[in-house]
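Peer 1: Dropping a prediction and its sequence here:
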Amino acid sequence: MKQYEYMAKLALKARGIPIPPGQVADTPEEARAAVEAIGPAALKAQVLVGGRGKAGGIRFAQTPQEAYDLARAMLGMDLKGYTVERLYVEGKLSIERELYISVTTDRNRKVPLVMASTAGGMEIEDVSDDLIVRQWVNPRVGVMPYFGRELAHKLGLEGTLAREFADLVVKLYQIYHQEDAELVEINPLAVVNGHLVAADARLNLDDSALYRHPEVTRVEEGSALEKKVHEIGLAYVELDGDIAIMANGAGMAMATVDAIQYFGGKPANFLDAGGGASVEPTAQALGVLVSMNPKVIFVNIFGGITRCDDVAQAILQVKRTQGIPVPLVVRLVGTNEKEGVRLLEQEGISAYSDMAPAAKRAVELAGEGR
């Protein structure tokens, strides 16, 4: 379960990690009052998505009136499929340098991993590997002060920064361990007036351990579209491509996403229609894909429990009632395959039996823009 930035900042502050002054604002009036108290500030949209700054989710106000005007524009805006309902008004920093630090779980080694870099402010995936320092944690020992000092030395930090960094690493691991976190991240870890300040923070908690933390506020995650599909009872994740995907089973859905990417396409979503979804929920899910206005829709079904004729009926139901105004590529094989293919062919829709040529055709159609 992801936590909003202001929640992550509160967790840092509770462990003694320095953060800028900040206040939550749900209205323009509260944003104005926050800047009156704090001074020049950043207004940060509280949404569970990265890349807020580039998408207009972080803006700066010099005066209370400017904060009011910006808050009016930001509250209610759509930010990467999420509606901005809350802002975090945080004191503007004069940043001298940006670092990166996180504690997460290395699932291959099955131990905690601390990662740090002098290239803060960037997504860690975009940082050159030679700029990332990794240290694995013995969970029986945890993170002691010497661990933080070793990490600071590897980063080339000295003096006050090295001491503060070493102390911060210990505290960050305490959050990871005590809160049953999957990820605790500070990016950037800013240097301001020669001292470290957490300019941004992420905290993801392990869902399976939430029963141990009744005090933690439960955060409902997902965009409006994701919630809509989840209400149907299907697994759905939005991506940033233009080829909408529906497959049956998580493994098949992941393989479909991989196949589209392999042929140079960009998946718009992950949609697992389940192993035995009936006609109606399948039709509802396909209807959601149509509403996304993709360039192409790719339906990839390997029928086991799922019946190919049910899938075909769902496709035809959407075609007749809602319309499918974009190219539709269907791969249909398995239980009741012949009947499913026959139903589609009666309506002028052909079906592939192999995934690779079907995925390739979907990518070609997306590239042609038809």
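Peer 2: In hand now; what should we look at? Numbers count the residues shown, from 1 in each chain.

Peer 1: C-alpha only now, for contacts and for neighbours.
Peer 2: OK.

Peer 1: Tell me the buried residues in the helix or strand residue 230 falls within?
Peer 2: Secondary-structure element containing residue 230, defined by DSSP states H and E: helix 224-232. Residues of helix 224-232 classed as buried by neighbour count (16 or more other C-alpha atoms under 10 Å): 225-229.

Peer 1: of all these, which comes closest to residue 166?
Peer 2: The nearest member of those to residue 166, counting by C-alpha to C-alpha, is residue 226 at 40.3 Å.

Peer 1: Packing partners of the helix holding residue 230?
Peer 2: strand 235-238, helix 279-291 (3 or more C-alpha pairs under 8 Å, 6 or more residues apart in numbering; DSSP states H and E).

Peer 1: Can you add distance to residue 38 and give the buried residues of helix 224-232 back as CSV?
Peer 2: Listed next are the buried residues of helix 224-232 as CSV, based on distance: C-alpha to C-alpha, whole Å:
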residue, distance to residue 38
225, 36
226, 36
227, 36
228, 39
229, 41
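
Peer 1: can you tell me which of the residues you listed lies nearest to residue 165?
Peer 2: The closest of the buried residues of helix 224-232, once distances to residue 165 are taken by C-alpha to C-alpha, is residue 226, at 38.8 Å.

Peer 1: Let me see the contact set for the closest one.
Peer 2: Applying C-alpha atoms under 8 Å, 6 or more residues apart in numbering, we find residue 226 in contact with 236-238.

Peer 1: any idea which helix or strand carries residue 345?
Peer 2: helix 337-346.

Peer 1: which element follows that helix toward the C-terminus?
Peer 2: Taking DSSP H and E, what comes next after helix 337-346 is strand 351-352.

Peer 1: Pull the residues that contact that next one.
Peer 2: 329-332, 341, 344-345, 358.

Peer 1: what's downstream of the strand or helix carrying residue 251, the next helix or strand?
Peer 2: Element membership for residue 251 (DSSP H and E) is helix 250-262. Sequence-wise, the next helix or strand beyond helix 250-262 is strand 269-272, with elements assigned using DSSP H and E.

Peer 1: One more to weigh against that first structure:
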Amino acid sequence: MKRFLRIVLFLVFAGGFIFQGSAFAQNNLENAFKKVKKGYQTVRYHAVAIDTTAAPRGIKRPDFRGGEDRYRIQRWEVWYEGPDKVRLERLNKRSSRKIILIRKGSQLYIKFGERWVVRPILKEEKSMFLGLPWHLRGAPYLKLIQKNYKIDFKPDGEIIGRRVALLSIQPKYKARMIWKLWIDASTGIILRQLQQVETPFGLKILKARQMTFIEYGGNFPDSLFSVSGRIVKQKREFRRRRRIHFNTEGETFKSLRDLADRAPCSIFAPEPSLNGFAFVRGKLLKRPRMTMIQTHYSDGLIDFSIFQIDARKNVRKRFMKRFMERRPRGRRRPLMEIYPLEKNGFAFLILSHFPGPWVREAAVRLKPLPED
């Protein structure tokens, strides 16, 4: 009888360890993401983290053919009062350069020396202030992740004194992303994350973030979020950070066939389709003297877009020349892949936020969609 009671007590304590309830313990990607997003909507915290990023601006990008990797290492300190009120201080370990960023609603304040620059926050920056990987998106991306990756969600000990669960996402295809998140069992806040990619030369780390301190709750003084001194309004993005930017305002289509029916020319797509990648959305972008068609593909974690330019030969050549001249180069180029080509009287630009063999493979497989 005593032995039986010991077994029962052990199971009770073990069950209590698994995220203090069964709702969070479900091995379900969608529920895990909902828990994380809810945490960042409701929890207030002050934290310190070490952020390691491959191929950042100012440092040579890693060689994906092999060779030595180089990284930017930053110390992050965050005062998080809510998704629209955040103070982030970043200290570069190599240069000892400190940047202060304050988000107030839709406005972003950046401090350089004694000067503040204010501008609207960019869409891709919102996840940075939440501390979230940008891949935490809704359908259809979650369905693609579940289809193309192996999901494992289980307790994994403690990080800085907090019980955590490890959400491990492993690819079913070669040369794809490996993603691991260590999630606070009580709050849903991500305490550690690791993004890697498989290469012929082994695993390469793309991004790693480890919290070294976190304190929940508390009242933050208003002075943390106040801005004083000279404030400069900047309409453009950072001049130093030369971005590749398309004006992608246009008619959006969720079906490739619907897009083909509305387009004034034949639409090209990879045939046969690449393993795991699926069409997510398309856009018809009409510009002066040209029509641009964007088709966007994803496997859930990795995305690429094909921009098809329909215009006269001299207009196409001028556009491609200007684009290639203005793209970020050298030490400031982002971690992305750009593949330009001409085919069947069209110009194509294939852009991926992440270098990999699928970009060239998509270019090789480009064929016009068959008519119904």
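Peer 2: Structure's in. What do you need? Source: prediction; values computed, not measured.

Peer 1: After superposing, what score do the chains get?
Peer 2: Once the chains are laid over each other, their TM-score by TM-score structural alignment, normalised by the length of structure 1 reads 0.26; 170 aligned residues with a C-alpha RMSD of 7.4 Å.

Peer 1: circling back: which secondary structure elements does the helix holding residue 251 of structure 1 sit against?
Peer 2: Taking 3+ C-alpha pairs under 8 Å, 6+ apart as the contact cut, helix 250-262 of structure 1 packs with strand 243-247, strand 269-272, strand 296-303, helix 355-368.

Peer 1: Could you say which helix or strand holds residue 37 of structure 1?
Peer 2: helix 28-38.

Peer 1: buried sites along that helix?
Peer 2: For helix 28-38 of structure 1, by 16+ other C-alpha under 10 Å, it's 28-36, 38.

Peer 1: closest to residue 284 of structure 1 among the residues you listed?
Peer 2: Nearest member of those to residue 284 of structure 1, counting by C-alpha to C-alpha, is residue 28, at 37.8 Å.

Peer 1: Show me the strands in the stretch 1-150 of structure 1, by range?
Peer 2: Applying DSSP state E, counting those that start in this stretch to the stretch 1-150 of structure 1 gives strands spanning 22-25, 41-45, 58-61, 78-79, 82-83, 87-91, 97-106, 111-117, 132-136.

Peer 1: Need those in JSON lines (columns: mean neighbour count and distance to residue 317 of structure 1).
Peer 2: Putting the strands of the stretch 1-150 of structure 1 into JSON lines (neighbours: other C-alpha atoms under 10 Å; distance: least, C-alpha to C-alpha, whole Å) gives the following:
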{"stretch": "strand 22-25", "mean neighbour count": "20", "distance to residue 317 of structure 1": "45"}
{"stretch": "strand 41-45", "mean neighbour count": "26", "distance to residue 317 of structure 1": "40"}
{"stretch": "strand 58-61", "mean neighbour count": "19", "distance to residue 317 of structure 1": "43"}
{"stretch": "strand 78-79", "mean neighbour count": "18", "distance to residue 317 of structure 1": "31"}
{"stretch": "strand 82-83", "mean neighbour count": "18", "distance to residue 317 of structure 1": "30"}
{"stretch": "strand 87-91", "mean neighbour count": "26", "distance to residue 317 of structure 1": "42"}
{"stretch": "strand 97-106", "mean neighbour count": "21", "distance to residue 317 of structure 1": "45"}
{"stretch": "strand 111-117", "mean neighbour count": "22", "distance to residue 317 of structure 1": "50"}
{"stretch": "strand 132-136", "mean neighbour count": "17", "distance to residue 317 of structure 1": "52"}
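
Peer 1: Residue 147 of structure 2 is in what secondary structure piece?
Peer 2: helix 141-148.

Peer 1: after that helix, next one along is what?
Peer 2: strand 149-159.

Peer 1: Can you tell me which helices and strands the longest strand along structure 1 packs against?
Peer 2: Using DSSP state E, we find that the single longest strand of structure 1 is strand 181-192. Contact analysis of strand 181-192 of structure 1 by 3+ C-alpha pairs under 8 Å, 6+ apart lists strand 97-106, helix 159-178, strand 195-198, strand 201-205 as its packing neighbours.

Peer 1: please redo it, this time with the cut-off set to 7 Å
Peer 2: strand 97-106, strand 195-198, strand 201-205 (3 or more C-alpha pairs under 7 Å, 6 or more residues apart in numbering; DSSP states H and E).

Peer 1: Out of those, which is closest to residue 22 of structure 1?
Peer 2: Going by C-alpha to C-alpha, the one of those nearest residue 22 of structure 1 is strand 195-198, 11.9 Å.

Peer 1: Which strands and helices lie in contact with that closest one?
Peer 2: helix 159-178, strand 181-192.

Peer 1: now the ones you listed in TSV, with distance to residue 309 of structure 1 and mean neighbour count?
Peer 2: TSV is the format used below for those (distance: least, C-alpha to C-alpha, whole Å; neighbours: other C-alpha atoms under 10 Å):
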stretch	distance to residue 309 of structure 1	mean neighbour count
helix 159-178	49	19
strand 181-192	42	23
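
Peer 1: Between those, which one is closest to residue 243 of structure 1.
Peer 2: strand 181-192 (30.4 Å).

Peer 1: Next, the angle from the closest one to helix 159-178.
Peer 2: Taking axes from the mean of the first three to the mean of the last three C-alpha atoms, to 10 degrees, one finds strand 181-192 of structure 1 and helix 159-178 inclined to each other by 160 degrees.

Peer 1: wait, isn't residue 252 of structure 2 in contact with residue 283?
Peer 2: Yes - here residue 252 of structure 2 reaches residue 283: they are 4.5 Å apart, a contact under C-alpha atoms under 7 Å.

Peer 1: quick one, which of these two is more surrounded?
Peer 2: Higher neighbour count among residue 252 of structure 2 and residue 283: residue 283, with 21 against 16, using other C-alpha atoms under 10 Å.

Peer 1: so which helix or strand takes in the more buried one?
Peer 2: Going by DSSP H and E, residue 283 of structure 2 is part of strand 278-287.

Peer 1: Which strands and helices lie in contact with that strand?
Peer 2: By 3+ C-alpha pairs under 7 Å, 6+ apart, strand 278-287 of structure 2 packs against strand 251-253, strand 290-298.

Peer 1: Could you measure from residue 316 of structure 1 over to residue 228 of structure 1?
Peer 2: 21 Å (C-alpha to C-alpha, to the nearest Å).

Peer 1: The residue nearest to residue 360 of structure 2 when sequence neighbours are not counted: what's it in contact with?
Peer 2: The shortest distance from residue 360 of structure 2 to any non-neighbouring residue, by C-alpha to C-alpha, 6 or more residues apart in numbering, is to residue 339 (7.1 Å). Contact partners of residue 339 of structure 2, counting by C-alpha atoms under 7 Å, 6 or more residues apart in numbering, are 349-351.
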